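Asks: prediction below, plus the sequence it came from.
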Amino acid sequence: MTNILISKLNNQIIQCKKCPRLSAYIKTISINKVKRHAHEKYWGRPLSGFGDSEAELLIIGLAPAAHGGNRTGRMFTGDNSGDWVAKVLHNNGFATKPTSHKIDDGFDLINAYITAAVKCAPPQNKPSKEEINICSYYLREELLLLKNVKVIVCLGKISFDTLKRMLGIKHQKFFHGNKFSYDDKTILCSYHPSRQNTQTGRLSWDQWNEIFLEAKAMLSN
């Protein structure tokens, strides 16, 4: 039943056009492609979450990448952030392979589900407050449907702040490694594995891996 309900929600997400600026942007960049992907057909629509509907681990990102998920049709697929996500999930037993390049590449999640605070790629990776609020409806529905989730990993401040507002969490701030309990769940905060963070050394591989080692340990207990 959960699979059916999630599939229904995902269809709603894919067809969503509630944010005119985002709808126009993902359409425009799907036509005016970057040179390295000029020969490819872009997805160019909102992106739903994906993974195991019975997952105990939920990962919340910011939004699809303009030439990553917005091109390939799957979050964290076909870009540098996706490389870090795929590798760390595979290393810790949450994915079937360490790479995520295209939608039919055999990359599947194990006891994990990936989604984002915003389902469309925003210009300059900066959704407006209104766009975040509109899209929060879908994240709220995902949280209701994913009934087995025990650990939530928030990638970046926007995803954390979105979840915080949604759940009414008080007296918690975003910083890498922050961990706290909320009801029957544990929430973990991590810097987003964007190039801006990974190539400047703000987020090292060891720091990144430690987040998922911790998530794995909590789910093993």
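Replies: Arrived safely, thanks for sending. Residues are numbered from 1 along each chain as shown.

Asks: okay, CA-based contacts and neighbour counts for the rest of this
Replies: OK.

Asks: could I get the contacting residues of the residue nearest to residue 150 when sequence neighbours are not counted?
Replies: In space, residue 150 comes closest to residue 185 once its chain neighbours are excluded; the distance is 4.6 Å by CA to CA, 6 or more residues apart in numbering. For residue 185, the contact set (CA atoms under 8 Å, 6 or more residues apart in numbering) comprises 149-152.

Asks: which of these ranks first by neighbour count?
Replies: Per-residue neighbour counts (other CA atoms under 10 Å) across the contacts of residue 185 peak at residue 151, which has 24 neighbours.

Asks: quick one, what contacts that residue?
Replies: The contact partners of residue 151, by CA under 8 Å, 6+ apart, come to 56-58, 185-188, 215, 218-219.

Asks: second structure follows, compare the two:
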Amino acid sequence: MRRNHRDRVPTTPDDPRYPAASAPDAETVADMDSALVGCRACPRLVAWREHVATVKRSAFREWDYWAKPVPGFGPADARMAIIGLAPAAHGGNRTGRIFTGDPSGAVLYAALHAVGLASQPTATHRGDGLALRGVRITVPVHCAPPDNRPTTVERDTCRPWLARELALLRPTLRVVVVLGGFGWQAALPVLATAGWSLPRPRPRFGHGAHVRLADPRTGRGLHLLGCYHPSQRNIATRTLTIPMLHDVLRRAAHLAEQ
């Protein structure tokens, strides 16, 4: 149920309550993204993302860093959602688009292109022509965290954005692919709150995990798939190989079309 305007908590973007107060009021994905990019609710993350944008890496010294929360990317009527972790300090935090300009994104977008879900295999900057086909990519934490490790408080503060995004995608959403255990743990309570029924005990993350969540209201289920995160470490150690990633994405695409 939508809140009456008299029940809203007046907040500014630097108030920790800002996501919880602002996200539910977004009527469209575009509205939500617009509110999200102004968020300053987590002081540590704000300080870090802006510090990185000042110090920069030598390879990117000519870049004007985005240095704001990074919204999701992809169509608002997607049948598949991919949930990662958070923007990379010199990737999404630099380019303003999730998984863009960093090694993990290079692997992910090349794989999406290989299975027919992206228009091109590379992602370098906003406006590079990349388009996703039936897929929206998002994250549970929208600001780059130090050492790629958001705190549980930061995750929970940011949670309303993910909750609203999935709610807005709900009419078309058929499959959610979660990259890594952090994203899995962040996504489960959001999905439960949104009305999908989780089995008991709660499903555990694993590469190739596949759980069908029931929707008591519509009778239409949601497929939840686990995939190792395409991080440099996972690729270097072959914890995740390109064929393994392709396999999960192909399965997800097939399920989304059923």
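Replies: Perfect, I can see it now. Since this is a predicted model, take the numbers as computed values, not measurements.

Asks: TM-score for the pair, please.
Replies: For this chain pair, the superposition-based TM-score is 0.96 by TM-score structural alignment, normalised by the length of the first structure; 219 aligned residues with a CA RMSD of 1.2 Å.

Asks: about what we covered before: out of the contacts of residue 151 of the first structure, grab the one that's most surrounded.
Replies: Of those, with other CA under 10 Å as the count, residue 57 tops at 26 neighbours.

Asks: end to end on stretch 91-111 of the first structure, go ahead and measure it.
Replies: The first and final residues of stretch 91-111 of the first structure sit 14 Å from each other (CA to CA, to the nearest Å).

Asks: residues in the second structure aligned with that stretch?
Replies: Here stretch 91-111 of the first structure aligns to the second structure at residues 114-134, judged by TM-score structural alignment.

Asks: please, where are all the strands along the first structure?
Replies: Along the first structure, counting by DSSP state E, strands occupy 50-51, 57-61, 112-116, 151-155, 179-182, 185-190.

Asks: which elements pack onto the first one?
Replies: What that stands for is strand 50-51 of the first structure. Secondary-structure packing of strand 50-51 of the first structure (3 or more CA pairs under 8 Å, 6 or more residues apart in numbering; DSSP states H and E): strand 112-116.

Asks: leaving out the residues flanking it, which one is nearest to residue 79 of the first structure?
Replies: In space, and not counting its chain neighbours, residue 79 of the first structure is closest to residue 68: 5.0 Å by CA to CA, 6+ apart.

Asks: what's the neighbour count on the one you found?
Replies: The tally of other residues near residue 68 of the first structure (other CA under 10 Å) stands at 23.

Asks: show me the contacts for the aligned residue in the second structure for it.
Replies: With TM-score structural alignment defining the correspondence, residue 68 of the first structure maps onto residue 91 in the second structure. Applying CA under 8 Å, 6+ apart, we find residue 91 of the second structure in contact with 98-102.

Asks: distance of residue 204 of the first structure relative to residue 192 of the first structure?
Replies: To residue 192 of the first structure, residue 204 of the first structure is 11 Å away according to CA to CA.

Asks: what sits against the alignment partner in the first structure of residue 69 of the second structure?
Replies: If you follow residue 69 of the second structure across to the first structure using TM-score structural alignment, you land on residue 46. Shown in contact with residue 46 of the first structure (CA under 8 Å, 6+ apart): 13-16, 70, 119-121.

Asks: out of the residues you listed, which comes closest to residue 141 of the first structure?
Replies: Distance to residue 141 of the first structure across these (CA to CA) is lowest for residue 13, with 10.8 Å.

Asks: how about the closest one: what's its closest non-neighbour residue?
Replies: residue 48 (5.8 Å).

Asks: likewise for residue 127 of the first structure?
Replies: Excluding its sequence neighbours, the residue lying closest to residue 127 of the first structure (CA to CA, 6+ apart) is residue 118, at 7.6 Å.

Asks: correct me if wrong: that neighbour contacts residue 137.
Replies: No. The criterion here is CA atoms under 8 Å, and residue 118 of the first structure misses it with residue 137 at 10.0 Å.

Asks: list the contacts for the residue nearest to the spatial centre of the first structure?
Replies: Centroid check for the first structure by CA atoms, centre = their mean gives residue 61 as the closest residue, at 3.2 Å. Contacts of residue 61 of the first structure were listed using CA under 8 Å, 6+ apart, and they are 114-117, 154-156, 159, 192.

Asks: just give the closest residue to it, not the sequence neighbours.
Replies: Counting by CA to CA, 6+ apart, the residue nearest residue 61 of the first structure is residue 116, at 4.3 Å.

Asks: please consider this matter closed, and thank you.
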